[in-house]
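1. the sequence isn't on hand, but the structure is:
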């Protein structure tokens, strides 16, 4: 195994970039489901909706986390 091959294995996105992309993806799915699939999914992943999808996905993930903590406290 060459050193170049070893360096290419670590050429991936960082944790912050992964979270950013996940939030955008989560937001786009939310808006797609809100519109009941009347518009194609590609429409919601358009770059003009990037910031909206990012913030929506971020707050949905935050809400899900708070809900899980709340249910964990209530049930246990």
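-> Cool, the structure landed. In this text the structure is predicted, and so the values were computed from the model without any measurement.
2. only C-alpha atoms for contact and neighbour calcs from this point on.
-> Noted.
3. what segments of the protein are helices?
-> 3-9, 15-34, 41-44, 50-75 (DSSP state H).
4. now those helices as CSV including mean neighbour count?
-> Shown next, in CSV, are the helices of the chain (neighbours: other CA atoms under 10 Å):
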stretch, mean neighbour count
helix 3-9, 9
helix 15-34, 17
helix 41-44, 14
helix 50-75, 14
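5. included below, for side-by-side comparison, is a second structure:
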């Protein structure tokens, strides 16, 4: 499922739509999402300047968005 299809299902938008693709989905059970990041993403310069990593809170939020995808997909709230 690509970003356009995901945007039809989820209310989230940039910068907090932290999933670019859903590569696997089993109705009501699980979803596997992908978030593409580059060194140009706005959180890297300050986290950490000498060794940039994606902040853990954004990783957790990305997982949360996957669970919301399961919820919205399964409840016909589209």
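-> Thanks, I have the structure now. In this text the structure is predicted, and so the values were computed from the model without any measurement.
6. now the TM-score, please.
-> Remark: TM-score between the superposed chains equals 0.35 [TM-score structural alignment, normalised by the length of the first structure]; 38 aligned residues with a CA RMSD of 3.3 Å.
7. okay, residue 27 of the first structure and residue 66 of the first structure: tell me how far apart.
-> 18 Å (CA to CA, to the nearest Å).
8. oops, could you answer that again for residue 34 of the first structure instead?
-> Taking CA to CA, one finds residue 34 of the first structure at 22 Å from residue 66 of the first structure.
9. cool, and residue 3 of the first structure?
-> 44 Å.
10. identify each buried residue in stretch 59-78 of the second structure, please.
-> 62, 63, 65, 66, 67, 68, 69, 70, 71, 72, 73 (16 or more other CA atoms under 10 Å).
11. in helices, which of these appear?
-> Reading helices off the buried residues of stretch 59-78 of the second structure with DSSP H, I get 62, 63, 65, 66, 67, 68, 69, 70, 71, 72, 73.
12. fine by me, we can end here.
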